[in-house]
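Output the structure for:
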Amino acid sequence: MVEKIITLENVSLVDFLGPDNQNIRQLAAAFPGSKIISRGNEIKIQGQTPVIARINEILSSLIEHYHQYGQITDKVINEYVSAADDEQQERIIATSSPADVIVFGAKGGVIKAKTPNQQRLVDSVLKNDLTFALGPAGTGKTYISVALAVRALKNKEVKKIIISRPVVEAGESLGFLPGDMKEKVDPYLRPIYDALEDMIPAEKLKFYQDNKIIEIAPLAYMRGRTLNNAFVLLDEAQNTTPSQLKMFLTRMGPSAKVMVNGDRSQIDLPTKQKSGLLQALDILKDVRGIGFVEMSAEDVVRHRLVKEIVYAYDRFDATQQKEQANRPVREYRPRPDNNDRPDRHPDARPENDGTASLPVNHEQQL
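Below you'll find the predicted structure:
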């Protein structure tokens, strides 16, 4: 039997341990093969090494919860114990599964890369702290990114997941939306919720969100923050302005893993507004330590027609660019009146040099 002692610092023992050490007794009941003893500000754990490790993780999480919320309740302990049990089962399954599995879904399904470029994206994220994923709709950019974020959280590589999107309407004005801020922006973030719900059970996902372990927020909420010890994903980055994307990239903390996803063909910004993603790709292309993964129609994993649609639009865009390239350029020929003033616009009215006749004042002639 192994023993470990945890010392509580800057913690109110009554609020943390509960009346008559009720919280510790509840935690001990969840691990009948071990002993958890509280004496003063020390908690002694006795048991087998794997069980002690799990209890230690739960107590560490409870201490963080206390520092954030100031109290520990029966419900909180049950949630953390349940979360630890789920993670333990997932780790057991993962050790006996193929190495290419990213994570197991909420219903036990396997989530892994389905195309070579998706696997390149997985490898790039493991190798680099910042990765740009580019490609058309349906190539799995968002889904694979969320899966990698969930895996990092479950493997204790990060303490939280932060997922953001710019709130830009796709070519239509929705007008006034009722409700509070969350209700206004949730429709824009729905694809993120869909992916998370596929990978994390509903109750556990709610627990993560309530405790700010998983944050989903508009890009504007990132200003002023330092994103550290977190897996950070910016989706739909083609709809960021240059200043927005620069702001986001400079939030990156020393222990962060960052992904930026975008689709060059679906920019919903105003016509005269430059995409921050396109500018960043040009500026950062030679910076070491940044991964760039380009996906194509071959990586589309939705309905087979989506791939054909992407191909058709690519052909159309190529034809349009060719026609514009072959269009003759109109030669500039200034008006004779402006030969002596090359700085004047060719459509400007000629100046009166005194030789032009003035308008007749008919009233004086009378």
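
contacts, neighbours, all on C-alpha from now
Noted.

Which residues does the helix or strand hosting Lys184 contact?
In this structure, Lys184 is located in helix 181-185 according to DSSP states H and E. Under the contact criterion CA atoms under 8 Å, 6 or more residues apart in numbering, helix 181-185 has outside partners 167, 177-178, 218.

any chance of these in a markdown table, plus secondary structure?
Putting the contacts of helix 181-185 into a markdown table (DSSP: H, G, I helix; E, B strand; the rest coil) gives the following:
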| residue | secondary structure |
| --- | --- |
| Val167 | coil |
| Leu177 | coil |
| Pro178 | coil |
| Pro218 | strand |
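
Need the max-distance pair from these.
Pro178 and Pro218 (17.1 Å; CA to CA).

Mind checking which of the two has more residues around it?
Set Pro178 next to Pro218 and count neighbours by other CA atoms under 10 Å: Pro218 wins out with 18 against 8.

if I pick that one, what's in contact with it?
Shown here is Pro218, whose contacts under the criterion CA under 8 Å, 6+ apart are 164-167, 185.

could those be laid out in JSON lines, adding neighbour count and distance to Ala195?
Putting the contacts of Pro218 into JSON lines (neighbours: other CA atoms under 10 Å; distance: CA to CA, whole Å) gives the following:
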{"residue": "Ser164", "neighbour count": "23", "distance to Ala195": "14"}
{"residue": "Arg165", "neighbour count": "24", "distance to Ala195": "14"}
{"residue": "Pro166", "neighbour count": "23", "distance to Ala195": "18"}
{"residue": "Val167", "neighbour count": "19", "distance to Ala195": "18"}
{"residue": "Val185", "neighbour count": "18", "distance to Ala195": "17"}
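
with those residues in mind, which one is nearest to Met252?
Relative to Met252, and with distances defined as CA to CA, the nearest of the contacts of Pro218 is Ser164, at 13.5 Å.

how near is the closest one to Lys246?
Distance, Ser164 to Lys246, using CA to CA, to the nearest Å: 14 Å.

now swap in Ile102 and tell me
Taken as CA to CA, the spacing of Ile102 relative to Lys246 amounts to 30 Å.

what about those two, which has more around it?
Between Ile102 and Lys246, Ile102 has the larger neighbour count (other CA under 10 Å), namely 20 against 15.

Correct me if wrong, but the more buried one is in a helix.
No - when classified by three-state DSSP, Ile102 is found to be strand rather than part of a helix.

residue contacts, it?
110-113, 147-148, 151.

Mind doing that once more with 6 Å?
Ile102 makes contact with 111-112, according to CA atoms under 6 Å, 6 or more residues apart in numbering.

Next, the structure of the following sequence, for comparison with the previous one:
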Amino acid sequence: MNKSKAETKSKEDLKKLSVSLDINNSDLASLVGPMDTNIAQIETFLNVDISRRGSVFTVAGPLEAARKGVQAISDLAKAAQNKAGDLGTEDIQLYFVGSKTSLEEEITEEPTPELRTRRKGLTGRTPMQRAYIRNIMSHDISFGIGPAGTGKTYLAVAAAVDAFEKGEVERIVLTRPAVEAGEKLGFLPGDLSQKVDPYLRPLYDALFDLLGTEKTQRLLERQNIEIAPLAYMRGRTLNSSFVILDEAQNTTPEQMKMFLTRIGFGSRAVITGDSSQIDLPRGQRSGLMDAANILRDVRGISITYFTAADVVRHPLVARIVEAYDRAQKNGEKRD
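Coordinates of the predicted model:
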């Protein structure tokens, strides 16, 4: 009896809302995507069911989700009509990233300068990303802390490329700790450079995208760009440099202090990391979280915290991050 009532109530909670579009067949095909893949993206993101007959769409789900689905279809239909090419999966995902307005209320938007890289119009896609860029450009030391897919490393490398292209720094130094992510890689073949390259590959990928492969290789040969494991930083003073420490959650407090005290005149530093992906031995404190706590009130240092709302990858990435956060909080409560 109780189960029947619950099922009835669940069905009553579901609403069906329809929207009829004034759209030609070409733009309609662009909106729905090949084999309705764009519609499937909307369904996945809002957890609704969408059906259509021609240009009439029906969205079924909880009332608020159904309303958002109708609004999304209307907005994306306009985008399809105004876009030169077809709408792709990335366009759908970016629409929903941009539609998360909760952070808009928390952050007073200021003009965010466009970063000078090979990619035009690079300014950040979410309010927090734009705040992060502004913090990097106005502070000598900046921290970016948050889950995967929020653009922490990519935007930091973009800011470094921008500063180098403008002549504000003479070189870019990228570093990260060589800590195995929960697996043993064994004795890798090759010289020292070849052994550490796998750990630094994400930094290379960002540089190739922002500068181009040939220019990146040329700057690496001239040592205008240096990529090295964190252990190489000890004893150095980095002047006129833009320094990025990636995967900083895997530093010890001692390593973090060592890195921060390498910063010389005319230099800027960005430290990025994800507190939920610490690969240090059990019981070892993370230098990233330790530094964020110790330095939070120090002038000249900014700390930007990202959330799942800033994830600009596949919509499921944001849901995965949120699910793990909930599981962690529930585990802490049980403890």
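
TM value for the aligned chains?
The TM-score (TM-score structural alignment, normalised by the length of structure 2) is 0.66; 225 aligned residues with a CA RMSD of 1.2 Å.

Tell me the one among the contacts of Pro218 of structure 1 nearest to Leu227 of structure 1.
Nearest member of those to Leu227 of structure 1, counting by CA to CA, is Ser164, at 12.0 Å.

Doesn't the closest one belong to a helix?
No - Ser164 of structure 1 sits outside any helix when classified using three-state DSSP, being strand.

how about it, what's its match in structure 2?
Pairing criterion TM-score structural alignment: the partner of Ser164 of structure 1 within structure 2 is identified as Thr175.

my guess is its match contacts Leu245, does it?
Yes - Thr175 of structure 2 sits in contact with Leu245 when judged by CA atoms under 6 Å, with a separation of 5.0 Å.

Return the distance of stretch 324-335 of structure 2 from the chain's centre.
On the basis of CA atoms, centre = their mean, to the nearest Å, stretch 324-335 of structure 2 sits 23 Å off its chain's mean C-alpha point.

ok, which stretches of the stretch 1-150 of structure 2 are strands?
Ranges of strands in the stretch 1-150 of structure 2, per DSSP state E, counting those that start in this stretch, are 14-20, 49-53, 56-62, 141-145.

so where is the third one in structure 1?
By that I understand strand 56-62 of structure 2. Counting by TM-score structural alignment, strand 56-62 of structure 2 lines up with no residues of structure 1.

Can you tell me which residue is spatially central in structure 1?
In structure 1, the residue lying closest to the centroid (CA atoms, centre = their mean) is Leu233, at 2.2 Å.

need the contact list for it.
By CA under 6 Å, 6+ apart, the contact set of Leu233 of structure 1 is 163, 258-259.

Aligned to it, what sits in structure 2?
When structure 2 is aligned by TM-score structural alignment, Leu233 of structure 1 is paired with Ile244.

Could you pull out the strands in the stretch 201-350 of structure 1 for me?
In the stretch 201-350 of structure 1, the segments counted as strands under DSSP E, counting those that start in this stretch are 214-218, 230-234, 257-262, 290-294.

where's the second one relative to the chain centroid, distance-wise?
In terms of CA atoms, centre = their mean, the centre of strand 230-234 of structure 1 is set 5 Å apart from its chain centre.

same thing with stretch 8-18 of structure 2?
For stretch 8-18 of structure 2, the distance to the chain centre is 35 Å (CA atoms, centre = their mean).

Quick one: map Phe176 of structure 1 onto structure 2.
Counting by TM-score structural alignment, Phe176 of structure 1 corresponds to Phe187 in structure 2.

how much space between its match and Lys195 of structure 2?
The separation that Phe187 of structure 2 has from Lys195 of structure 2, given CA to CA, amounts to 9 Å.

Now do the helices in structure 2.
Remark: helices assigned in structure 2 by DSSP state H are 2-13, 25-32, 37-46, 63-82, 89-98, 102-106, 127-138, 152-165, 192-211, 213-221, 253-260, 287-294, 315-334.

can you pull the contacts of the match of Ser164 of structure 1?
Thr175 of structure 2 makes contact with 227-230, 245 under the criterion CA under 6 Å, 6+ apart.

let's go with 7 Å and repeat that
227-230, 244-246 (CA atoms under 7 Å, 6 or more residues apart in numbering).

Now these in a markdown table, please, with extra columns for distance to Ser138 of structure 2.
Rendered in a markdown table, the data for the contacts of Thr175 of structure 2 read as follows (distance: CA to CA, whole Å):
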| residue | distance to Ser138 of structure 2 |
| --- | --- |
| Ile227 | 24 |
| Ala228 | 26 |
| Pro229 | 27 |
| Leu230 | 25 |
| Ile244 | 16 |
| Leu245 | 18 |
| Asp246 | 20 |
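
Return the closest of the residues you listed with respect to Asn2 of structure 2.
The shortest gap between Asn2 of structure 2 and any of the contacts of Thr175 of structure 2 belongs to Asp246, at 52.9 Å (CA to CA).

That closest one and Ile271 touch, don't they?
Yes - between Asp246 of structure 2 and Ile271 there is a contact at 6.1 Å, judged by CA atoms under 7 Å.

where's the equivalent of Tyr305 of structure 2 over in structure 1 relative to Gln321 of structure 1, distance?
Tyr305 of structure 2 maps onto Glu294 in structure 1 when the alignment is built from TM-score structural alignment. When distances are taken as CA to CA, Glu294 of structure 1 and Gln321 of structure 1 turn out to be 21 Å apart.

Then Arg39 of structure 1?
Per CA to CA, Arg39 of structure 1 is found 76 Å from Gln321 of structure 1.

okay, now the match of Phe176 of structure 1: neighbour count?
Applying other CA under 10 Å, we find 7 other residues in the vicinity of Phe187 of structure 2.

what's the counterpart of Gly276 of structure 1 in structure 2?
With TM-score structural alignment as the matching criterion, the partner of Gly276 of structure 1 in structure 2 is Gly287.
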